[in-house]
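K.L.:
here's a sequence, model it:
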Amino acid sequence: MDFKQLRYFMAVVEEGSISAAAISLPLAQPALTRQLQLLEESVGASLLHRSRRGVTLTAAGEAFHRDVGRLLNQFEQAKRNAQRVSEGQMGQLRLGVTVMHLWVPRITQLLNDFRHQYPAVTLKVISLLSGPQIEALRRDQLDAGILFFPPEDDPGLCYHPLYEDRLVLVARAGSRLAQQPPRRLAALNGEDFIWFDRSATPTYHDRLIHAFQRAGFTPHVVQEGTDNATMLCLVAAGMGCTILPEMTMAGAPAGVVSHPLEDLDMALPLMLVWRRDASLPAVHRLIDVAESWDLRS
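P.N.:
Next up is the predicted model:
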């Protein structure tokens, strides 16, 4: 039994005779008769009453006709779904992003535009820092990621710039640093500083440290936070000051302020990153949306 025989059966029922069905298919009548016989043998029951006036369904044929109708409809839907997945119109896209990035209007614009253009694609957003996102991409646990500083020496990854942020000093409102903000990084020497563990985002960490060293600043680390949100809360609690991307202030708790520093001019390019060998069509549709307009403008 195959789908071809099922379609022959449905055509015969619809036309009411084997000869009429043979013409509509088209197929030679003896070949159609033989296919119907093979189908009945496969089913193990007589499906059609044959007479000079045409064909009618047996009791078994009635039940078989109902089920085959549903089966063929499901098969056609399965084909349409497969085609839509292959075109990136359907399926699931696993996207890595930090919670803070979801507050950036340019990034929400990207995600909203993608959802508008491809509503049948389920966007599974997974909250991860930049370092773990890279590892998840390499292990095929993510389809794409939004992060700072993807490794430039990894030929297996591709990226597209989405947004460029800057670094700012973050301090508790009412503190001396907030009331008399310094102009340069070196003025922060000796201040209680909140930092993060290098293992979370090594490339980002190292670039910041190099920027600090060039400016003559050595952080006096008194507390570490696991992510930007935690670091903001520690600043709000009066544990110290820190340096963070300016966009994080969109989600800052009450009592936290930020100030730019003249010599803290390191650009923070936020990138859409994906595997060079990515085969999921939905990934390429997301890339198309990102490349269709300039998110940095």
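K.L.:
from here on, just use CA atoms for contacts and neighbour counts.
P.N.:
Noted.
K.L.:
surely residue 50 is in a strand?
P.N.:
Yes: the assignment for residue 50 (DSSP: H, G, I helix; E, B strand; the rest coil) places it in a strand.
K.L.:
show me the contacts for it.
P.N.:
residue 56 (C-alpha atoms under 8 Å, 6 or more residues apart in numbering).
K.L.:
strands of the stretch 1-150 of the chain, start to end?
P.N.:
In the stretch 1-150 of the chain, the segments counted as strands under DSSP state E, counting those that start in this stretch are 48-51, 54-57, 91-97, 121-127, 144-148.
K.L.:
quick check: residue 234 touching residue 242?
P.N.:
No: checked against C-alpha atoms under 8 Å, the pair residue 234 and residue 242 is beyond contact range at 9.4 Å.
K.L.:
common neighbours of those two, please.
P.N.:
residue 194.
K.L.:
of these two, which one has the most company?
P.N.:
Applying other C-alpha atoms under 10 Å to residue 234 and residue 242 shows that residue 242 carries more neighbours, namely 25 against 21.
K.L.:
here is a second sequence; please produce its structure as well for comparison:
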Amino acid sequence: MELRHLRYFLAVAEEGQLTRAAARLHIQQPPLSLQIQELEQELGFALFVRQPRGVALTIPGEAFAASTRALMLDLEHAVTQARRVAQGQVGTVRVALTSSAAFHPLTPTAIRNFRETYPEIAIEMTEVNAAEIIELMLTERADVAVLRKPIDMPEALRFELLAQEPMLVVLPVGHPLIGTRPISLKRLADQPFIFVRRPGAPGMYADFVRACQAKGFEPRVVEEVPRMVTAINLVAAGGGVSLVPASMQRYHQESVRYCRIAGDQAFYAPLHLVTRIDMKSPAAGRFRETLLEFVRASRQK
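P.N.:
Here you go, the predicted structure:
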């Protein structure tokens, strides 16, 4: 039994006449009659009672017609749903984020815009460090990612710059350097720094470390932590100072101060979108396209 047999059967059942059904199906009447006979032989019972002016369903034929209609509707729904998945309108996107990337206002705004545009695509978000993100992407356990500065850039992955913002020094309330904002780099030479644990996010601090070395000193790192939020918490508790992207200055405002670095030093924190070159998920492809379009539109405002 083939799908065409079911289509032919339903056409005859709905038209009640072989001639009209054949015209509807764009075939000749004799082949249609032969197909119906073959279907009846395969089923082992008569589907139609032949009448002078057409045909009528038998009682088993009526039952078969009801089930066949339901089957065809299910098939049509399956085709429609699969087509929407292929077009990236339905599905799931697994998004990996670093904590500092999640703090940038672009990230939640763009994700919310995507949710509103494609409400039938589920978003699963995971917060990990940059090193873990690269591993998740390479092993295909994440579809897309948003991070700051990648540790390395494997050929299998695509890195697209979304935004850049300055890095700020984080000081505890009452710190003597607060009154001298912006702060010169040399005045940070004796400060105890709290950095995000390396190799979790070494790229975030590479420019800063090189600039310090160019000024004749090595930053004194007293502690390394897994997240930037943790670093800010430790600064608030008096454990040292840190360096974070400007968008994180909304955090712990009552306990810390965020200061720019003076002089010609420009430390920037980029924001990157990461996807696989051989992206398999249509929904992930749609996410990438929508996010990049959102970024382009935001820049034009």
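K.L.:
now the TM-score, please.
P.N.:
Here the TM-score for the pair of chains, by TM-score structural alignment, normalised by the length of structure 1, is 0.87; 297 aligned residues with a C-alpha RMSD of 2.6 Å.
K.L.:
thinking again about what came up before, give me whichever of the strands of the stretch 1-150 of structure 1 is most buried.
P.N.:
Of all those, strand 144-148 carries the top mean neighbour count, a mean of 27, counting by mean count of other C-alpha atoms under 10 Å.
K.L.:
what's the next helix-or-strand element following it packed up against?
P.N.:
Next helix or strand after strand 144-148 of structure 1 toward the C-terminus (DSSP states H and E): strand 157-165. In terms of contacts (3 or more C-alpha pairs under 8 Å, 6 or more residues apart in numbering; DSSP states H and E), strand 157-165 of structure 1 is packed against helix 105-117, strand 268-275, helix 281-292.
K.L.:
how far apart are the longest one and its match in structure 2?
P.N.:
Think helix 105-117 of structure 1. Aligned to structure 2 and superposed, helix 105-117 of structure 1 gives a mean residue distance of 2.7 Å (mean C-alpha distance after the TM-score superposition for structure 1).
K.L.:
show me what that helix is packed against.
P.N.:
On a contact count with 3+ C-alpha pairs under 8 Å, 6+ apart, helix 105-117 of structure 1 meets strand 157-165, helix 281-292.
K.L.:
what does the longest one rub up against?
P.N.:
Residues from elsewhere that reach helix 281-292 of structure 1, judged by C-alpha under 8 Å, 6+ apart: 85-93, 110, 113-114, 121, 143-144, 160, 162, 274.
K.L.:
kindly calculate the angle that that helix makes with strand 157-165.
P.N.:
Orientation check (axes from the mean of the first three to the mean of the last three C-alpha atoms, to 10 degrees): helix 281-292 of structure 1 against strand 157-165 gives 40 degrees.
K.L.:
report the distance from helix 281-292 of structure 1 to the chain centre.
P.N.:
Relative to its chain's centre, helix 281-292 of structure 1 lies at 10 Å (C-alpha atoms, centre = their mean, to the nearest Å).
K.L.:
could the strands of the stretch 1-150 of structure 1 go into TSV alongside distance to residue 248 of structure 1?
P.N.:
Below are those laid out as TSV (distance: least, C-alpha to C-alpha, whole Å):
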stretch	distance to residue 248 of structure 1
strand 48-51	72
strand 54-57	70
strand 91-97	13
strand 121-127	15
strand 144-148	13
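K.L.:
tell me which of the ones you listed sits nearest to residue 24 of structure 1.
P.N.:
Of all those, strand 54-57 sits nearest to residue 24 of structure 1, with 15.0 Å by C-alpha to C-alpha.
K.L.:
just tell me the aligned range of the closest one in structure 2.
P.N.:
Under TM-score structural alignment, strand 54-57 of structure 1 corresponds to residues 54-57 of structure 2.
K.L.:
that stretch vs structure 1, mean deviation?
P.N.:
Superposed on structure 1, stretch 54-57 of structure 2 shows a mean distance of 2.8 Å to its aligned residues (mean C-alpha distance after the TM-score superposition for structure 1).
K.L.:
tell me how far the residue of structure 2 positioned farthest from its centre lies from residue 17 of structure 2.
P.N.:
Distance from the C-alpha centroid of structure 2, by C-alpha atoms, centre = their mean, peaks at residue 52 (62.6 Å). Separation of residue 52 of structure 2 from residue 17 of structure 2 (C-alpha to C-alpha, to the nearest Å): 10 Å.
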